[in-house]
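Enquirer: Sharing a model that was predicted from the sequence below.
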Amino acid sequence: MTEKTGKSLRKPSSSSEVDAFLKKVAAMPQIKPGSRHGRLIFAMDATASREPTWDRACHIQAQMFQETASLGGLEIQLCYYRGFKEFSASSWLRHSDALLKQMNTVACRGGYTQIEKALQHTQNETRKQKVNALVFVGDCMEEKMERLCHMAGELGILGVPAFVFQEGYDLVAERAFRQIAQLTQGAYCRFDAASAAQLRDLLNAVAVYATGGRAALENFSQRQGGVTLRLIHQIKKD
């Protein structure tokens, strides 16, 4: 909504949260060689409270294309909500320049959350052509929990995991986001303004794994290091 009070960035993602997220990525269904491009829906809260981090998100998303280009490519559809019942979805994009152009036209506006619309849209898209994952980034939840859980459960039945990233430390949002991740067999992770690099690496790990599977992710992790190396270690244990 226009003003969101009580939000704090004092708690970054803990080691256990990151490990839990990475383990979920390891279990994510992967594209088989010779199949279509990986397809991710990237849904974002574009209400007023997210304005300070919107530019950073633009560049993070563009890097996902670069990490997957050599693996056969990635298709991303950008979705966002803002203002009064405004929800928008781009066409399917395969180039970082096109994505940046789309995001640079977006200005954050005050309004209530519309996470249900993002979940419904993802259902509709995967019924047309398989979507490998939904990535959602937000900081607040102002909807009926029961409705969101129902929509997330239906998305889980369709086989689309939701990877949910929470900015800040809103407890109501955390409860909802964890439920969405669980019901879709996806994963939840919190980040803050000081952990943009970690968010970038985690998002790239999802994109690489969705596009090229475990072998591609292992190569990426050896190059990237950081939190992605912990993911490879977990895969080897399974």
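Expert: Thanks, I have the structure now. Since we're looking at a predicted model, the values are computed, not measured.
Enquirer: Please count neighbours and contacts with C-alpha atoms only from this point.
Expert: Will do.
Enquirer: how about the strands in the protein?
Expert: Taking DSSP state E to define them, one finds strands in the chain at 38-45, 74-82, 86-89, 133-138, 162-167, 187-191.
Enquirer: got CSV for the ones you listed, with mean neighbour count and distance to residue 234 too?
Expert: Shown next, in CSV, are the strands of the chain (neighbours: other C-alpha atoms under 10 Å; distance: least, C-alpha to C-alpha, whole Å):
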stretch, mean neighbour count, distance to residue 234
strand 38-45, 25, 23
strand 74-82, 23, 25
strand 86-89, 15, 35
strand 133-138, 23, 20
strand 162-167, 26, 18
strand 187-191, 25, 15
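Enquirer: ok, second structure coming up, stack it against the first:
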Amino acid sequence: MANEDGKAVGKAKETRPSEGAVRSKPGEIDRFLGAAKQLAPLATGQAGRLVFALDATISRQPTWDLACSLQGRMFEVADRTGGLAVQLVYFRGLAECRASGWIGEPRRLTGLMNGIACQGGQTQIGRVLTHIRDEERRVPIRAFVYVGDAMEEEVDRLCALAGELGLRGVRGFVFQEGFDPAASAAFAEIARLTGGAHARFDANAPNSLLELLRGAAAYASGGREALLRLAGNSPAAQGLLTAMEGRRS
């Protein structure tokens, strides 16, 4: 189970990295844990909390780098509506899933993300959703973002966890790269059950992901009204709002 000190999410068995994995540099995990501990103390005040979860398996390195370069813009849009506290959650390899502390400024989140290399492995979305559920019992969380391109798990279990989050008012913004049909079906259902939104983006068009992240950050920091204001100048934000309103009709 993850906590603010950056410890592993859930139970992980000992595994050996696959031959094609990009191995972490020596001491990388120790640096992550050390950085996460330094980032944990955060007086969020009225800042909205957003869990920023990413698939960090090997195929995701280009998108990880893209998300790293764009994440600061989430804080910018949230500054207008009370600020934003972000918790980074990622999984990679065969059994690694970790969470940082709550981070209140983009420079610190960028530094943390830059120290992480993607590794081969299967998806661990269930562990991400379980962590969000458990973390929300400790602190209020308005929304989470999940960025990925695949789903290799038991979909009914993911739906059960998503339903719990929806009942607790945690909205899921699930952003998909590509057109994998199993991922599309699962991601759309997770979004539906949480009362959030599922959208695709093109990693070759950075603004497509940027606008989606800005929309999620607006909602996390200021709720529906903040997303509504952003939607006036952002078709992507309008799409998220339309999807969320459709869940309620």
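Expert: Ah, there it is. Here the structure is a predicted model, which is why all the values come from computation and not from measurement.
Enquirer: TM-score them against each other, please.
Expert: With the length set by TM-score structural alignment, normalised by the length of the first structure, the two chains reach a TM-score of 0.78; 205 aligned residues with a C-alpha RMSD of 2.6 Å.
Enquirer: sorry, back to before: and the strands of the first structure: which comes nearest residue 53 of the first structure?
Expert: strand 162-167 (9.3 Å; C-alpha to C-alpha).
Enquirer: With the second structure overlaid, how far apart is the closest one on average?
Expert: For strand 162-167 of the first structure, the mean deviation from the second structure after alignment is 0.7 Å (mean C-alpha distance after the TM-score superposition for the first structure).
Enquirer: What is that strand packed up against?
Expert: Under the contact criterion of 3 or more C-alpha pairs under 8 Å, 6 or more residues apart in numbering; DSSP states H and E, strand 162-167 of the first structure touches strand 133-138, helix 171-183, strand 187-191.
Enquirer: how does it look with 10 Å?
Expert: Strand 162-167 of the first structure makes packing contacts with helix 15-26, strand 38-45, strand 133-138, helix 145-157, helix 171-183, strand 187-191, helix 196-224 when contacts are defined by 3 or more C-alpha pairs under 10 Å, 6 or more residues apart in numbering; DSSP states H and E.
Enquirer: re the thing from before, could you dump the strands of the first structure into JSON lines with distance to residue 66 of the first structure added?
Expert: Below are these laid out as JSON lines (distance: least, C-alpha to C-alpha, whole Å):
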{"stretch": "strand 38-45", "distance to residue 66 of the first structure": "13"}
{"stretch": "strand 74-82", "distance to residue 66 of the first structure": "9"}
{"stretch": "strand 86-89", "distance to residue 66 of the first structure": "22"}
{"stretch": "strand 133-138", "distance to residue 66 of the first structure": "17"}
{"stretch": "strand 162-167", "distance to residue 66 of the first structure": "20"}
{"stretch": "strand 187-191", "distance to residue 66 of the first structure": "22"}
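Enquirer: out of those strands, nearest to residue 198 of the first structure?
Expert: Using C-alpha to C-alpha, those put strand 187-191 closest to residue 198 of the first structure, at 7.9 Å.
Enquirer: residue range for the closest one in the second structure?
Expert: The aligned range for strand 187-191 of the first structure in the second structure is 197-201, by TM-score structural alignment.
Enquirer: Please apply the same query to stretch 165-174 of the first structure.
Expert: With TM-score structural alignment as the criterion, stretch 165-174 of the first structure aligns to 175-184.
Enquirer: Quick check: nearest residue in space to residue 235 of the first structure, chain neighbours excluded?
Expert: residue 26 (6.0 Å; C-alpha to C-alpha, 6 or more residues apart in numbering).
Enquirer: any idea how far residue 64 of the first structure is from the residue most central in space within the first structure?
Expert: Against the mean C-alpha coordinate of the first structure, by C-alpha atoms, centre = their mean, the closest residue is residue 135 at 2.1 Å. Distance of residue 135 of the first structure to residue 64 of the first structure, computed by C-alpha to C-alpha, to the nearest Å: 12 Å.
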